[in-house]
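Novice: Need coordinates for the following:
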Amino acid sequence: MADLDVPRRRGRGRPRDPETDSKITRAAAELLLLRGFDKTTVDEVAARAGVGKATVYRRWPSKEDLAVAAMETLYSAEFPEPDTGTIEGDLAANYRSFIAFANTDTGLAYLRMSITESLRDERIAALYRSSTERRENDARASLRRAIERGEVRRDADVDTAVQYLGGIVTARVILGRPLPQLEDVDTLVQFTLRGIRR
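Specialist: As a prediction, the model looks like this:
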């Protein structure tokens, strides 16, 4: 029997443009960092992205859904873990990078928003946890290399060492206290090393 050419039905409307999705989530992320969730509106996101409000709502039916997508783009950013050949060098490079970021307007806004929005929406909390765990795993790899080199005790509390600086910064953000500065890096590194070195 001869094959029949059966016409295929096309989907309704034009296919979604990934570039448009990216423009919208980028605009939403910028506004969330600038103003926070409560003061950001879908109208503003649409205007900043150069699209109509209906275009935004076709992709994300609520502001909450859009915020989750925007936060996902922020949390997907990767910070390469240093490998200087020594644990002291790795910690110093890591701490310097994190402290420099935290002391920028964008970095402080990122931390404040992460804390606030994680308490408001479990989906954002899950994204934040996943991002934090990726970075912690990278830091654990650095400590494992140091253990193999004989710089760090095999019974060292790796989890506390990995979470030490992040815990300080998070507490100070919540309490509104001054964050560690670049000139504090050496002191913070030495404090960490006292707890883990052989």
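Novice: all contacts plus neighbour counts: C-alpha atoms, from now on.
Specialist: Noted.
Novice: Sort out which residues of the helix with the most length in the chain are buried, please.
Specialist: Once the chain is assigned using DSSP state H, the helix that runs over the most residues is helix 122-149. The neighbour-count check on helix 122-149 (16 or more other Cα atoms under 10 Å) flags 123-125, 127-128, 131, 135-136, 138-140, 142-147 as buried.
Novice: let's see this one next to it:
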Amino acid sequence: MTEMVAAAPPTAASRPTEPQRRGPGRPRHADTEPRAYRSALEIFGRRGWSGLTLDGVAAHAGIGKSSIYLRWNDKGELLLDAVRDLQARVPAPDTEGLGIRELLLAHARARADLLTGAYGPALANLCTAAAANPDVLDEIRKVDLARGMCALTEQVEEAVRRGELAPGTAVGPLLEAIEGSILVHYLVNPTATVPELRAGLEGYVTALVDHQLRTLRRQPVPAQP
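Specialist: Model prediction:
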């Protein structure tokens, strides 16, 4: 009678390879932070401070909530990082050797271009949101303004010392007038679309800066006591 021999159990090498199964949840992405930054700015631009949430950013960006909460404690931290990232990616104008008019024009042009760009609504919302939530958003507002017209204070003061502007020129009000005019032009223009605003950007900025300089040069600046 033929003896029955029991088959040896299959070894690990002889077993068929089973496909790897992914665990539950979204896949991880190497670009988690850039996607979160873009989403935070887009949501903040459309819905303001009250409409910005970490859960909303995760859903909008297609990122797992755990990835968001591991990186940021709250929406203020995320928005601050998003604004810093945006400013780091926007090169400052090269103004080496420029006179006062060209200096102001270069920065006003860059500011207007940023406000009429993809993240203009988010930057514009910083003003009203910071006024309503000063304790939370003041640092974010300062980061944004650090790249705006007010960052030119020292350079404009140097222009005063060189004699390009009259002694005693009120540098702060000059820069605030240009910065504020660009913002208001973007926010309250009743009929122009964003593409129309961008198309007229160069003419508007040039007229704005020239008007401010003509006003300063036409009116004697009183001596400081």
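Novice: Any chance you could compute the TM-score here?
Specialist: TM-score of the superposed chains, computed with TM-score structural alignment, normalised by the length of structure 1, equals 0.68; 181 aligned residues with a Cα RMSD of 3.4 Å.
Novice: just to revisit the earlier point, the longest helix of structure 1: how far from the chain's middle?
Specialist: Distance of helix 122-149 of structure 1 from the chain centroid (Cα atoms, centre = their mean, to the nearest Å) equals 12 Å.
Novice: what's the answer for stretch 165-178 of structure 2, then?
Specialist: Distance, centroid of stretch 165-178 of structure 2 to centroid of chain: 26 Å (Cα atoms, centre = their mean).
Novice: which residues sit in contact with the spatially most central residue of structure 1?
Specialist: Computing the C-alpha centroid of structure 1 and ranking residues by Cα atoms, centre = their mean puts residue 75 first, at 3.0 Å. For residue 75 of structure 1, the contacting residues are 127-128, 131, by Cα atoms under 8 Å, 6 or more residues apart in numbering.
Novice: Contact partners for the nearest residue to residue 58 of structure 2 once chain neighbours are set aside?
Specialist: Among residues not flanking residue 58 of structure 2 along the chain, residue 65 sits closest, at 5.5 Å (Cα to Cα, 6 or more residues apart in numbering). Contacts here follow Cα under 8 Å, 6+ apart; on that basis residue 65 of structure 2 touches 54-55, 58-59.
Novice: separation between residue 111 of structure 1 and residue 74 of structure 1?
Specialist: Relative to residue 74 of structure 1, residue 111 of structure 1 is positioned 11 Å away (criterion: Cα to Cα, to the nearest Å).
Novice: again with residue 184 of structure 1
Specialist: Using Cα to Cα, one obtains 27 Å as the distance from residue 184 of structure 1 to residue 74 of structure 1.
Novice: Please say which of these two ends up with more neighbours.
Specialist: Legend: neighbour count by other Cα atoms under 10 Å for residue 184 of structure 1 and residue 74, higher for residue 74 (20 against 13).
Novice: measure the more buried one to residue 195 of structure 1 for me?
Specialist: With distances taken as Cα to Cα, residue 74 of structure 1 is found 33 Å from residue 195 of structure 1.
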